[in-house]
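S.K.: sequence and predicted structure below; questions after.
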Amino acid sequence: MAVTPTIISSRANARVKQLRAAFAGNLRLSEGFVAIEGEHLIEEALRSGITPHVVFVSERREASFRLPEKTEMIVLSESVFTSAAETRSPQGIAALIEPRRYRLDEMMQHPDPLLLIAVGLQDPGNLGTLIRSAEALGAAGVIITSGTVSQWNQKALRASVGSVFRLPVATCTKDEIHSLSSRGVRLLAAVGAANAGVISAQHADLRRGCAILIGNEGSGLSDEWLALATEQITIPCPGPVESLNAAVAGSLLLYEASRQRTTTTLRGPATDMERIPNMQPRRPTGATR
């Protein structure tokens, strides 16, 4: 006979406090664990080789996928689950995972690595989108600087749609980033206007090792970061706009780098056609993914 699990209905329960701290990004109180919410994100974590430490399920919800045997499952009352989750409409299932930690050296294992550096990004949606774009377009990793929102922020997690579980993301100091130049990686500062000395993205050589710097949503890259860069690049915009959204700009530059690195041009008598070799099939994605 199946045993009916005990439903935790106290907000003061130690496990509930741990989940609440993880959702709030308090690694000390969560004992180093990060919270992820929703069946899709948990499935992505499992698919990426991450075993959840514990899964929390609302009393009105059941997990529709198989969990590893060593993963603990805890059932919470609806009100307790809602009190712990950060979203306005909780999905009724969440998990605690141990975040993977990466170092810059791990990204440098790639020949001519393509990197993206987020300098002071504040919008977690932008960071999550850039991490997703970086994985999709073949980057070796994403570097975040001090003052940039955490990749484990709940909105960043959702925007990455699981890419944060697989793509190396590391927090680096300015000195570590500066050292990339001596390791054969050029620092390319993304700027909004084509001033003197600024190179259009399609004319920049993005085949060799390079790291694209994307600045803060409001102020962009400071003079200090611009001085650190090897070159400044921009995305030509024929329309009357001052600048592009940080995630859009970074994604377009990553695409241009990917295009340069992977396309071969077939020339015929009447047309030029670009083909990308070894294209991988993509799963259909919805608006929420």
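M.R.: Perfect, I can see it now.
S.K.: when you work out contacts or count neighbours from here on, use the C-alpha atoms and nothing else.
M.R.: Will do.
S.K.: now the helices for the protein?
M.R.: Taking DSSP state H as the test, the helices found in the chain are 14-23, 39-47, 78-84, 104-107, 124-136, 154-160, 174-178, 223-228, 246-262.
S.K.: among those, which comes closest to Ser64?
M.R.: Proximity to Ser64 (C-alpha to C-alpha) singles out helix 39-47 among these, at 8.2 Å.
S.K.: residues near the nearest residue to Ile8 once chain neighbours are set aside, how many?
M.R.: Nearest residue to Ile8, sequence neighbours excluded (C-alpha to C-alpha, 6 or more residues apart in numbering): Leu76, at 4.8 Å. Applying other C-alpha atoms under 10 Å, we find 25 residues neighbouring Leu76.
S.K.: Leu76 is in contact with Ser58, isn't it?
M.R.: Yes - Leu76 is within contact range of Ser58, at 5.0 Å (criterion: C-alpha atoms under 8 Å).
S.K.: where do the strands of this structure begin and end?
M.R.: Assigned strands in the chain, in chain order: 7-8, 34-37, 54-58, 72-76, 93-97, 114-118, 141-144, 169-171, 186-190, 199-200, 210-214, 231-234, 264-267, 272-275 (criterion: DSSP state E).
S.K.: so of those strands, which one's packed in deepest?
M.R.: Ranked by mean neighbour count under mean count of other C-alpha atoms under 10 Å, these are led by strand 114-118, which reaches a mean of 27.
S.K.: now do that strand against strand 210-214, angle only.
M.R.: Note on geometry: by axes from the mean of the first three to the mean of the last three C-alpha atoms, to 10 degrees, strand 114-118 and strand 210-214 are set 20 degrees apart in direction.
S.K.: name the helices or strands packed onto strand 114-118?
M.R.: Contacts defined by 3 or more C-alpha pairs under 8 Å, 6 or more residues apart in numbering; DSSP states H and E place strand 114-118 against strand 141-144, strand 210-214.
S.K.: list of residues touching the shortest one?
M.R.: Contacts of strand 141-144 from elsewhere in the structure, counted by C-alpha atoms under 8 Å, 6 or more residues apart in numbering, are 104, 107, 114-120, 131, 134-135, 167-172.
S.K.: one more time with 7 Å, if that's ok
M.R.: With C-alpha atoms under 7 Å, 6 or more residues apart in numbering as the contact definition, strand 141-144 has outside contacts at 107, 115-119, 131, 167-172.
S.K.: let's bring in a second one:
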Amino acid sequence: MTDPQPEPHREASTHGVGPWPGAWPEGDHYDPELLANGDSRNVVDRYRYWRMEAIVADLDTRRHPFHVAIENWQHDMNIGSIVRSANAFLAESVHIIGRKRWNRRGAMVTDRYQHVVHHPDVASFAAWAAKEGLPIIAVDNVGDAVPVDRAELPERCVLLFGQEGPGLTDEALAAASGHIEITQYGSTRSINASAAGAIVMYEWARRYARDA
């Protein structure tokens, strides 16, 4: 699925590309409807005109060996933004702990390309992680947390985030084998949950990610 494609015709709008000019390219990964009508999705040029299923299949060949988990007890709006960041940094999967329904608005449809798994409680999530041999790294500014830039950050791991305000539950903190935090310099005690997610995922990518 890595065959080269001509530079697509770009519309005056900055959003997407118009119909494919000239003879259509060959390949099952192309979507005839998108080729005919244009592709307005927020995808990188590599995936212009591709079927959604083909994009997911190609991403699955390149995903990074870290997972992201989020506690969801209060329908936190930040969950969608964390899912979007997980897609940007090519996480293996995202795990929602607690309420199955979550606010997808912040994901900006990136959840279509990202594997999302639900766990009803912390115990079932921790059991899954143990079975997979994945250490859980809790992100919260608790007493024994190590700044992320100086912390042990395994290549294969689950990065666990809490909710805006209360942070991680005591049960989630106890299930983790490591606790990390983001160094702050201002007056507020905490940092926005979705911003924290992006920072920690970037730090993982800085250490381990392959070139895009």
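M.R.: Structure's in. What do you need? No experiment lies behind these values; they were computed from the predicted model shown.
S.K.: let me see the TM-score of these two.
M.R.: Put the two chains on top of each other and the TM-score (TM-score structural alignment, normalised by the length of the second structure) is 0.64; 162 aligned residues with a C-alpha RMSD of 3.3 Å.
S.K.: related to what we said a few turns ago, out of the strands of the first structure, nearest to Ala21 of the first structure?
M.R.: Smallest distance to Ala21 of the first structure across the strands of the first structure (C-alpha to C-alpha): 8.6 Å, for strand 34-37.
S.K.: which residue numbers in the second structure go with the closest one?
M.R.: With TM-score structural alignment applied, strand 34-37 of the first structure matches no range in the second structure.
S.K.: next one: that strand to chain centre, how far?
M.R.: In this view, strand 34-37 of the first structure has its centroid 14 Å away from the chain centroid, taken as C-alpha atoms, centre = their mean, to the nearest Å.
S.K.: other SSEs contacting that strand?
M.R.: Helices and strands touching strand 34-37 of the first structure, by 3 or more C-alpha pairs under 7 Å, 6 or more residues apart in numbering; DSSP states H and E, are helix 14-23, strand 93-97.
S.K.: distance to Ala201 of the first structure for these - can I get that in a markdown table?
M.R.: Formatted as a markdown table, those follow (distance: least, C-alpha to C-alpha, whole Å):
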| stretch | distance to Ala201 of the first structure |
| --- | --- |
| helix 14-23 | 39 |
| strand 93-97 | 38 |
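S.K.: Glu37 of the first structure: which of those is closest?
M.R.: strand 93-97 (4.2 Å).
S.K.: which residues in the second structure does the closest one align to?
M.R.: Strand 93-97 of the first structure covers no residues of the second structure once aligned (TM-score structural alignment).
S.K.: so that strand versus helix 14-23, what angle?
M.R.: Orientation note: strand 93-97 of the first structure sits at an angle of 80 degrees relative to helix 14-23 (the same axes, to 10 degrees).
S.K.: separation between the residue nearest the centre of the second structure and Ala36 of the second structure?
M.R.: By C-alpha atoms, centre = their mean, the second structure has its centre lying nearest to Ala86, at 1.1 Å. As judged by C-alpha to C-alpha, to the nearest Å, Ala86 of the second structure and Ala36 of the second structure stand 31 Å apart.
S.K.: before we move on, what about Val117 of the second structure?
M.R.: In this view, Val117 of the second structure and Ala36 of the second structure are 34 Å apart by C-alpha to C-alpha.
S.K.: picking up where we left off before, between the helices and strands packed on strand 34-37 of the first structure, which gets nearest to Ser48 of the first structure?
M.R.: Minimum separation from Ser48 of the first structure across these (C-alpha to C-alpha) falls at strand 93-97, 12.0 Å.
S.K.: what packs against the closest one?
M.R.: Of the remaining helices and strands, those touching strand 93-97 of the first structure by 3+ C-alpha pairs under 7 Å, 6+ apart are strand 34-37, strand 54-58.
S.K.: can you rerun that using 10 Å?
M.R.: When contacts are defined as 3 or more C-alpha pairs under 10 Å, 6 or more residues apart in numbering; DSSP states H and E, strand 93-97 of the first structure sits against helix 14-23, strand 34-37, helix 39-47, strand 54-58, strand 72-76, helix 78-84.
S.K.: quick one, which of these gets closest to Ser150 of the first structure.
M.R.: Counting by C-alpha to C-alpha, Ser150 of the first structure lies closest to strand 34-37 out of these; the figure is 11.2 Å.
S.K.: so what's Met52 of the second structure up against?
M.R.: Contact analysis of Met52 of the second structure by C-alpha atoms under 10 Å, 6 or more residues apart in numbering lists 29-31, 58, 112-113.
S.K.: Tyr185 of the second structure now?
M.R.: No residues are in contact with Tyr185 of the second structure under the rule C-alpha under 10 Å, 6+ apart.
S.K.: from Val139 of the second structure, how far off is it?
M.R.: Distance from Tyr185 of the second structure to Val139 of the second structure, counting by C-alpha to C-alpha: 17 Å.
S.K.: repeat that for Ala205 of the second structure.
M.R.: 16 Å.
S.K.: farthest-separated two in the contacts of Met52 of the second structure?
M.R.: Within the contacts of Met52 of the second structure, Tyr30 and Arg112 form the most distant pair, 17.1 Å apart (C-alpha to C-alpha).
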